[in-house]
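J.: Need a 3D model of the sequence below.
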Amino acid sequence: MWYAITAVVALIAGGAAGFFIGVSYLRKQLEKMQSDPAMLQQMAKQMGYNLDKKQMQKMQQMMKNQKFRP
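T.: Next up, the predicted model:
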């Protein structure tokens, strides 16, 4: 009986902790991407876009204005 309750509580706590760790990791990656144009260019190429310098500057400006908060 106690094993089942402990297992459920541990599963819920682990899922919540994993979610918050994942969100913080993603937020740090997006903030790091703002300052590194090579990472932005790589992300755009992976999505199938080829950005010129003007488009890249516009994208960087948009990301600087973006707040990465949950």
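
J.: hey, let's count contacts and neighbours off CA atoms from now on
T.: OK.

J.: ranges for the strands of this protein?
T.: When assigned using DSSP state E, the chain turns out to have no strands.

J.: for the residue nearest to the spatial centre of it, what are its contacts?
T.: Ranked by distance to the mean C-alpha position of the chain (C-alpha atoms, centre = their mean), the top residue is residue 26 at 2.4 Å. By C-alpha atoms under 8 Å, 6 or more residues apart in numbering, the contact list for residue 26 is empty.

J.: this one as well, want them side by side:
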Amino acid sequence: MDDDALSDGGDEVTEEQHEQIRNVLGDEGVSGLSDKDIKDALWEFFFDEEKAIQWAVGQHSLLV
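T.: Next up, the predicted model:
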């Protein structure tokens, strides 16, 4: 079976998700996290913005 046939298009980080996380964390200069870091976190947490933000805040506290 072709796995792509079952895709509902939900396997991409949307601009809205990215913006929502950036609104909480600030830009890369403030948060220390790149856009790729955010995208990877969203992917890792199955696009759960809350969990991705919690992870990012934890990362930020390690960087400070």
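
J.: Could you tell me the TM-score of the two chains?
T.: For this chain pair, the superposition-based TM-score is 0.33 by TM-score structural alignment, normalised by the length of structure 2; 35 aligned residues with a C-alpha RMSD of 3.2 Å.

J.: can you point me to the longest helix in structure 2?
T.: helix 49-63 (DSSP state H).

J.: which SS class is residue 36 of structure 2?
T.: Three-state call for residue 36 of structure 2 (DSSP: H, G, I helix; E, B strand; the rest coil): helix.

J.: Give me the neighbour count for residue 61 of structure 2.
T.: By other C-alpha atoms under 10 Å, 9 other residues sit near residue 61 of structure 2.

J.: actually residue 41 of structure 1, sorry about that
T.: Residue 41 of structure 1 has 18 neighbours, counted by other C-alpha under 10 Å.

J.: again with residue 34 of structure 1
T.: Here the number of neighbours of residue 34 of structure 1 (other C-alpha under 10 Å) works out to 19.

J.: And residue 5 of structure 1, by the same measure?
T.: Using other C-alpha under 10 Å, residue 5 of structure 1 has 10 neighbouring residues.

J.: With residue 29 of structure 2 instead?
T.: Neighbours of residue 29 of structure 2 under the rule other C-alpha under 10 Å: 8.

J.: if we can go back for a sec, tell me what the longest helix of structure 2 is packed against?
T.: Applying 3 or more C-alpha pairs under 8 Å, 6 or more residues apart in numbering; DSSP states H and E, one finds that helix 49-63 of structure 2 contacts helix 15-25, helix 35-44.

J.: Need the ones you listed in JSON lines (columns: distance to residue 54 of structure 2 and mean neighbour count).
T.: What follows is these, written out as JSON lines (distance: least, C-alpha to C-alpha, whole Å; neighbours: other C-alpha atoms under 10 Å):
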{"stretch": "helix 15-25", "distance to residue 54 of structure 2": "10", "mean neighbour count": "14"}
{"stretch": "helix 35-44", "distance to residue 54 of structure 2": "10", "mean neighbour count": "16"}
